[in-house]
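S.K.: One predicted model, sequence on top.
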Amino acid sequence: MSSTHVPSTTATPSVVDGEVARGLAVGGQALVEGVLMRGPDRVAMAARQPDGSIALRIEHVPAWSVRVGGVPLVRGVVALVESVHVGMRALQWSATIADPERRTPRATAGSLVGALLAVVAAFAVFTALPAVVASWTVPAVGPVGRTVVEGLLGVVLLVAYIASVRRHPMVLRTFGYHGAEHKAVSAYEGDGPLDVRTASRFTTRHERCGTTFMLDVAVLSAAMHTVTNVVWPEGPAMLAARLLAIPVVAGVAYEVIRVAGRHTDRRWGRLLTRPGMWLQALTTAEPDDGQLEVALVALRAALPAAPVTADPAG
């Protein structure tokens, strides 16, 4: 684990073709005033500091993730666990970079408690509430109809929630970093120079986005529940069946995104990715040049051939 600071510039310098390894799978997520990028063997986090410079933190990809990351279906579950494991820590780090007052133990503990409460609240709203409401419709629509109602209600609540929080300036800015992450990855995949001017030409949407994964999980979960609700319509057995189905759904959703993302030149590939691309209209925003700069710093640091001068004491 290492960290360093990158001076702010008006534009990120170009990277000459050949200085970075092309054709490798990269991805990331938005942070607080920053971006996380995950390469084949390391994770790079870049965040803007109050003085305008960019803080950079680099970690190795967890060994357990590398060992099983190439196994079909299993890699989807691994990706989900890794994104939660690494992503939560990256969010906490970026929050302390953007706001140094958060570095106190009390602030850190408060942030972790808040994150835990947010996860519990999300589960209650997007999973428990649709299940409870849908259960009231059983006499009228039956077990299969109940699953349809539950699935539709879950998607509606998800979209309504995203549209609501998007109005907050801080959330909208984070969505701008999400757009910057997509533009940077697209510039890399397009084999162009990794600079702000090139990245700005790309769209803020991307076929392999976590938003698409989230939507696919919601749809596949509804399909899975259609089967399990007939056998275990209620009670502890239903809950156990749903919990056991989570890794299966995550694994299948991940494979769907991978296959569709490689075949966007075909109609069926575009059809599979289109709903997720629509939803990204809410979860991304057009970034400014400073946000693109941060995303590109993280991207270059995550690539195997990227030169990094790090301070081990960080």
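M.R.: Cool, got the structure. Numbers count the residues shown, from 1 in each chain.
S.K.: Please make it C-alpha for all contacts and neighbour counts, starting now.
M.R.: Fine.
S.K.: what helices or strands is whichever strand or helix holds Val185 leaning on?
M.R.: Per DSSP states H and E, Val185 falls inside helix 169-189. Under the contact criterion of 3 or more C-alpha pairs under 8 Å, 6 or more residues apart in numbering; DSSP states H and E, helix 169-189 touches strand 27-31, strand 34-38, helix 196-199, helix 289-302.
S.K.: Relative to Ala237, which of those is closest?
M.R.: Ranking the helices and strands packed on helix 169-189 by proximity to Ala237 (C-alpha to C-alpha) places strand 27-31 first, at 35.3 Å.
S.K.: what's the angle between that closest one and helix 169-189?
M.R.: Note on geometry: by axes from the mean of the first three to the mean of the last three C-alpha atoms, to 10 degrees, strand 27-31 and helix 169-189 are set 160 degrees apart in direction.
S.K.: And strand 27-31, what does it pack against?
M.R.: strand 34-38, helix 74-98, helix 169-189.
S.K.: Show me which residues of that strand are buried.
M.R.: Buried positions in strand 27-31, judged by neighbour count with 16 or more other C-alpha atoms under 10 Å: 27-31.
S.K.: Show me which of the residues you listed is closest to Ala109.
M.R.: For these, the nearest to Ala109 is Leu31 (18.4 Å; C-alpha to C-alpha).
S.K.: residues in contact with that closest one?
M.R.: Leu31 is in contact with 47, 90-91, 94-95, 174, 177, counting by C-alpha atoms under 8 Å, 6 or more residues apart in numbering.
S.K.: Same question for Tyr254.
M.R.: 73, 75-76, 213 are the contacts of Tyr254 under C-alpha under 8 Å, 6+ apart.
S.K.: export those residues to a markdown table and tack on distance to Pro143 and neighbour count?
M.R.: What follows is these, written out as a markdown table (distance: C-alpha to C-alpha, whole Å; neighbours: other C-alpha atoms under 10 Å):
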| residue | distance to Pro143 | neighbour count |
| --- | --- | --- |
| Leu73 | 28 | 19 |
| Arg75 | 32 | 21 |
| Gly76 | 29 | 26 |
| Phe213 | 26 | 22 |
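S.K.: Make a markdown table out of those and add distance to Pro275.
M.R.: As requested, these are arranged in a markdown table below (distance: C-alpha to C-alpha, whole Å):
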| residue | distance to Pro275 |
| --- | --- |
| Leu73 | 22 |
| Arg75 | 23 |
| Gly76 | 20 |
| Phe213 | 11 |
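S.K.: The structure to be compared is supplied as follows:
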Amino acid sequence: FNTSKRKGITSLPLIRGVIAFVDSMVLGIKSLTYSASFFEDEDYEEQPSKFDEFLEKKFGEKAENFIMGVVVAISVVISVALFMMLPLAIADLLKKHVGGVTETMVPAIEGLAKIFIFLVYLLLISQMKDIKRTFMYHGAEHKCINCLETGNELTVDNVRAASRYHKRCGTSFLFFVIFISIIFFIFIRTDNVAMRYLIRIALIPVIAGISYECIRFAGVRDNIIVTIISAPGKFIQKITTKEPTDDMIEVGIAAVEAVFDWREYLRGNGIYVPEPVNDKYVLDEEDGYYE
């Protein structure tokens, strides 16, 4: 969710949240596709299908981008149907067929249904072998970030000791999306069933933008309010992050080093970090250390 390099309208509050949401979804799908390629049988060379040949002929080098766009679009449609339309349908059915359920109760029922479906979804996919590994790498990612933010060098021992929960996690972002949508639709109501669904779809960018700003706020402040609003997200991270193995931690460290000069970051915060030599920290005799 890094928007620090964005300029112009894409760096504005609310808008940057929508852009970050789309970027993270595209990057996530690309990363999963790339990592999955390493588990394919290297001795088996898959022949392109007629559909692959059609896309290659039609779009050329942009075929991969086209496929990625379709995958993202399908993912958004499924997410909207599962986490927005289905809860509303459940609430409307209960109002229609269960006595005592009033119009004012519909948003609360819809919200509870969203949370229930979301948790069940996470619990189910967490049982998949590949997703379990993904969640372990997710834990390694959080540990690396927490290790740095507490002023420690990125070593396997330091990272292992760090927390696997983080306030700016994408899981917390999804919880904020659900929570803020509940608040929105308590006040935005209509008796027209079709309009209910259209309003929810239309407000997705607004809700995503506000949720992103909440995550940014929680990430740079540490007080009782932030602790309270971050608690549900950290609870959900018990599902979406797992304790990583040491080799996963090493991958996490390598990933950080590929995109971020963490040594310079620590030095900027007044922490002395020796330069690595052959993956070992070495200082000259003047500094009191030796090779």
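M.R.: Received it, and whenever you're ready, just let me know what you need. The model shown is predicted, which means the values in this text are computed figures rather than measured ones.
S.K.: quick revisit: which stretch among the helices and strands packed on helix 169-189 of structure 1 comes nearest Met277 of structure 1?
M.R.: Judging those by C-alpha to C-alpha, what sits closest to Met277 of structure 1 is strand 27-31, at 15.8 Å.
S.K.: Just want the angle from the closest one to helix 74-98.
M.R.: 30 degrees.
S.K.: Burial check on the aligned partner of Val120 of structure 2 in structure 1, number of neighbours?
M.R.: Using TM-score structural alignment, the equivalent of Val120 of structure 2 in structure 1 is Ala160. Neighbours of Ala160 of structure 1 under the rule other C-alpha atoms under 10 Å: 13.
S.K.: same question, Ile182 of structure 2
M.R.: As a measure of burial, Ile182 of structure 2 has 19 neighbours, counting by other C-alpha under 10 Å.
S.K.: Then the one 10 residues further on?
M.R.: Residue neighbour count, defined by other C-alpha under 10 Å, stands at 8 for Asn192 of structure 2.
S.K.: List the buried residues for the helix or strand encompassing Val159 of structure 1?
M.R.: Using DSSP H and E, Val159 of structure 1 sits within helix 138-165. Residues of helix 138-165 of structure 1 classed as buried: 138, 143-155, 157-158 (neighbour count, 16+ other C-alpha under 10 Å).
S.K.: show me where the stretch 151-291 of structure 2 has helices.
M.R.: 156-161, 170-187, 193-202, 204-220, 224-240, 246-259, 262-268 (DSSP state H, counting those that start in this stretch).
S.K.: Which strands or helices does the last one pack on?
M.R.: Spelled out, it's helix 262-268 of structure 2. Using 3+ C-alpha pairs under 8 Å, 6+ apart, helix 262-268 of structure 2 sits against no helix or strand.
S.K.: Structure 1: which residue goes with Arg196 of structure 2?
M.R.: Using TM-score structural alignment, Arg196 of structure 2 sits opposite Met238 in structure 1.
S.K.: What's the separation between that match and His178 of structure 1?
M.R.: Distance of Met238 of structure 1 to His178 of structure 1, given as C-alpha to C-alpha, to the nearest Å: 36 Å.
S.K.: More neighbours: which of the two?
M.R.: His178 (30 against 17).
S.K.: Distance of the residue nearest to the more buried one when sequence neighbours are not counted relative to Ser3 of structure 1?
M.R.: Excluding the flanking residues, the one nearest His178 of structure 1 by C-alpha to C-alpha, 6 or more residues apart in numbering is Ala30, at 4.7 Å. Applying C-alpha to C-alpha, the value for Ala30 of structure 1 to Ser3 of structure 1 is 18 Å.
S.K.: from the contacts of Tyr254 of structure 1, which is closest to Arg102 of structure 1?
M.R.: With C-alpha to C-alpha as the yardstick, the closest approach to Arg102 of structure 1 among those comes from Phe213, at 31.1 Å.
S.K.: counterpart of the closest one in structure 2?
M.R.: Match for Phe213 of structure 1 (TM-score structural alignment): Phe173.
S.K.: right, and that match touches Ser211 too?
M.R.: Yes - using C-alpha atoms under 8 Å, Phe173 of structure 2 is in contact with Ser211, at 6.2 Å.
S.K.: Name all residues that make contact with the closest residue to Ser181 of structure 2 other than its chain neighbours.
M.R.: The shortest distance from Ser181 of structure 2 to any non-neighbouring residue, by C-alpha to C-alpha, 6+ apart, is to Ile207 (6.4 Å). Ile207 of structure 2 makes contact with 177, 180-181, according to C-alpha under 8 Å, 6+ apart.
S.K.: so which of these is the most crowded?
M.R.: In the contacts of Ile207 of structure 2, the most neighbours by other C-alpha under 10 Å go to Ser181, 24 neighbours.
S.K.: Go through the helices and strands packed on strand 27-31 of structure 1 and pick out the most buried.
M.R.: Counting by mean count of other C-alpha atoms under 10 Å, strand 34-38 has the highest mean neighbour count of those, with a mean of 30.
S.K.: Packing partners of that one?
M.R.: Strand 34-38 of structure 1 packs on strand 27-31, strand 42-48, helix 169-189, helix 289-302, going by 3+ C-alpha pairs under 8 Å, 6+ apart.
S.K.: so what corresponds to Ala255 of structure 2 in structure 1?
M.R.: Looks like Ala255 of structure 2 aligns to Ala298 there (TM-score structural alignment).
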